[in-house]
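Enquirer: Sequence isn't available, so here's the structure alone:
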């Protein structure tokens, strides 16, 4: 029993919450009148989440990091050029060993923007350029609201996913994500101090909103028979493909940083901001872009990749921190 408790302490609590949410949706999926109710609640939670993200984004942080344009271009190129190329290539090469739905999810995650909180946290832990990380990660998230739907429309059919995107779906993303974000940021002069002083109170909004969307998506997928389509072998395949994708991107980012002659602090920003994909943005985007019946399968690779990237980046950031501390002695 003690061994089990020790093992659980080393696991990200959010991963356990995600697993519990998927299990709840599998055993007790939303049906009937519950479907529109949960859909409405999930959309409201996501709008609140992006409103708070906009309110938390400091104008001073944007100004402090905005001047490092070469670094920001490299991060954007990694997120929206390198990642899609590798995601498309893997989805084509892996056709003999993976189901089309899984490959569609792998390609979809490669088109998403970077994370914000974890990218900044790992950059700070590793001794990187935190203001530049704030600017790069925020810029990736904000532009991703527009770029990701366009990339999905351009590449998803090419990758064999068979999913198309309508103008209405792009409009839904603007309404659900971009407008609340902009509104929150415009209101920051009046509510910013309160938001900054209540970070612990507002922090659960991030995770609870994602859990609501995951439950809603998996409920629809369970009703459509997701667990008859996805086997344990499929989950292992997703993990393997995610590991290959993450390794290729991180290796390419290290190479690009050296070729560009970036200082250590900026190279750390490129490594962490350029190799991450956002679960916070990806789940609601999938819900807005695709039919409810396919969202559950599509976000499986994103959920697995998200946990893998956190684990790998935590290890690397810890090594950077150890090197920094040894150098300061």
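Expert: Structure received. Values in this document were obtained by computation on a predicted structure and should not be read as measured data.
Enquirer: Every contact and neighbour count from this point should use C-alpha atoms.
Expert: OK.
Enquirer: Determine the number of other residues adjacent to residue 207.
Expert: 15 (other C-alpha atoms under 10 Å).
Enquirer: That one - nearest residue in space that isn't next to it in sequence?
Expert: Nearest residue to residue 207, sequence neighbours excluded (C-alpha to C-alpha, 6 or more residues apart in numbering): residue 14, at 7.5 Å.
Enquirer: One more to weigh against that first structure:
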């Protein structure tokens, strides 16, 4: 029993934080307001960068192929698939599902989940960076094509956040580990650095649950229980399909397990941080498919990466 919980501690903590954040969203409403989220994301990205030798990993051809395939699934397959699967939903929820699928890859979670499963986290990190910095083109294209509406994503403000929260910490981590002794120390401390990154993502998940709970309490539109069940079911199906498509792409390209896992996770995960501002432009209800998808991907992908680690790596508690 102890070994069972040791191998799945992350999933149990994640579920506890998500449910606790939703249930206690009122008393904990101050937490998201007082938390500098950009700092938390920066710490996660710095810890991730310190533990990764990007120069070594990205010299391999398969790493770049993994990045290309992940971007293709995330930015090319996900939006029309979300539009198609969301057709039976009420218009606000259907629009929200389209928005959820047009936003870029998660900023930190894709990297942390890929590393947790023993995958190529450098490829996942590069996918996340390219996806976020190209969202100025991808978002207006898909929302205009699928919804007949353009979005205002405030490119200057978003670019500053991306530079400070993603690019700067990643570059800083590589510069810090550049001296041979520091790099060797970082490689020895990879487990500790991975734990720091995972707890950072768990904290961000708690903040997201609190904000989601308060958003639901403040919404005037009240979908029926049938609408909620249909939405949750469709989102689970949608994410599972994207996981399968991304995994099939990695298999077809004959990628190794580490690169294939990067394609699977980075190709299917979506960012709530970028998506919230976009979704709210179409009305308050459009935020809920995005939030639901975010929570679903965290829970489902935890099971996926832990299973991948047990199949491809040594039998030990994951970092």
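Expert: Sure thing, it's come through. Treat the numbers as computed from the prediction; the structure is a model and nothing was measured.
Enquirer: What residues does the equivalent of residue 40 of structure 2 over in structure 1 make contact with?
Expert: Matched by TM-score structural alignment, residue 40 of structure 2 corresponds to residue 49 in structure 1. By C-alpha atoms under 8 Å, 6 or more residues apart in numbering, the contact set of residue 49 of structure 1 is 205-206, 209.
Enquirer: Tell me how far residue 49 of structure 1 lies from residue 178 of structure 1.
Expert: Using C-alpha to C-alpha, to the nearest Å, residue 49 of structure 1 is found at 11 Å from residue 178 of structure 1.
Enquirer: In space, not sequence, find me the middle residue of structure 2.
Expert: Residue closest to the average C-alpha location in structure 2 (C-alpha atoms, centre = their mean): residue 106, at 3.1 Å.
Enquirer: Tell me the secondary structure at that residue.
Expert: Secondary structure, DSSP: H, G, I helix; E, B strand; the rest coil: residue 106 of structure 2 is coil.
Enquirer: wait, it sits on residue 267?
Expert: No. Here residue 106 of structure 2 lies out of contact with residue 267, judged by C-alpha atoms under 8 Å, at a distance of 9.8 Å.
Enquirer: quick revisit: what about the residue lying closest to the residue nearest to the centre of structure 2 once chain neighbours are set aside, how many residues close to it?
Expert: Residue nearest to residue 106 of structure 2 in three dimensions, not counting chain neighbours: residue 271, with 4.0 Å by C-alpha to C-alpha, 6+ apart. Using other C-alpha under 10 Å, residue 271 of structure 2 has 24 neighbouring residues.
Enquirer: Quick check: residue 271 of structure 2 touching residue 102?
Expert: No. Counting by C-alpha under 8 Å, residue 271 of structure 2 does not reach residue 102; the two are 9.6 Å apart.
Enquirer: any idea how far the nearest residue to residue 191 of structure 1 once chain neighbours are set aside lies from residue 195 of structure 1?
Expert: What sits nearest to residue 191 of structure 1 in space, not counting adjacent residues and going by C-alpha to C-alpha, 6+ apart, is residue 55, at 7.1 Å. Computed as C-alpha to C-alpha, the residue 55 of structure 1 to residue 195 of structure 1 distance reads 7 Å.
Enquirer: Same drill for these two, tell me which one is more crowded.
Expert: residue 55 (27 against 17).
Enquirer: Would you check how far apart the aligned partner of residue 162 of structure 2 in structure 1 and residue 183 of structure 1 are?
Expert: Matched by TM-score structural alignment, residue 162 of structure 2 corresponds to residue 177 in structure 1. As for residue 177 of structure 1, its distance to residue 183 of structure 1 is 10 Å (criterion: C-alpha to C-alpha).
Enquirer: neighbour count winner among these two?
Expert: Neighbour totals were compared for residue 177 of structure 1 and residue 183, and residue 177 leads with 24 against 15 (other C-alpha under 10 Å).
Enquirer: Contact partners for that one?
Expert: Listed by C-alpha under 8 Å, 6+ apart, the contact set of residue 177 of structure 1 reads 46-47, 50, 145.
Enquirer: Residue 84 of structure 1 versus that one, what's the distance?
Expert: For residue 177 of structure 1, the distance to residue 84 of structure 1 (C-alpha to C-alpha) stands at 22 Å.
Enquirer: for the stretch 1-150 of structure 1, what spans make up the helices?
Expert: Using DSSP state H, counting those that start in this stretch, the helices of the stretch 1-150 of structure 1 run over 2-9, 13-27, 34-56, 59-66, 69-77, 83-93, 100-110, 117-126, 130-155.
Enquirer: Residue 259 of structure 1 is nearest to which of these?
Expert: Proximity to residue 259 of structure 1, assessed across the helices of the stretch 1-150 of structure 1 by C-alpha to C-alpha, is greatest for helix 69-77 (11.4 Å).
Enquirer: packing partners for that closest one?
Expert: If contacts are counted by 3 or more C-alpha pairs under 8 Å, 6 or more residues apart in numbering; DSSP states H and E, helix 69-77 of structure 1 sits against helix 130-155, helix 264-273.
Enquirer: Now do the buried residues in it.
Expert: Residues of helix 69-77 of structure 1 classed as buried: 71-72, 74-76 (neighbour count, 16 or more other C-alpha atoms under 10 Å).
Enquirer: same question, stretch 150-159 of structure 2
Expert: Under 16+ other C-alpha under 10 Å, the buried positions of stretch 150-159 of structure 2 are 151, 153, 158.
Enquirer: and what of stretch 118-135 of structure 2?
Expert: 118-129, 131-133, 135.
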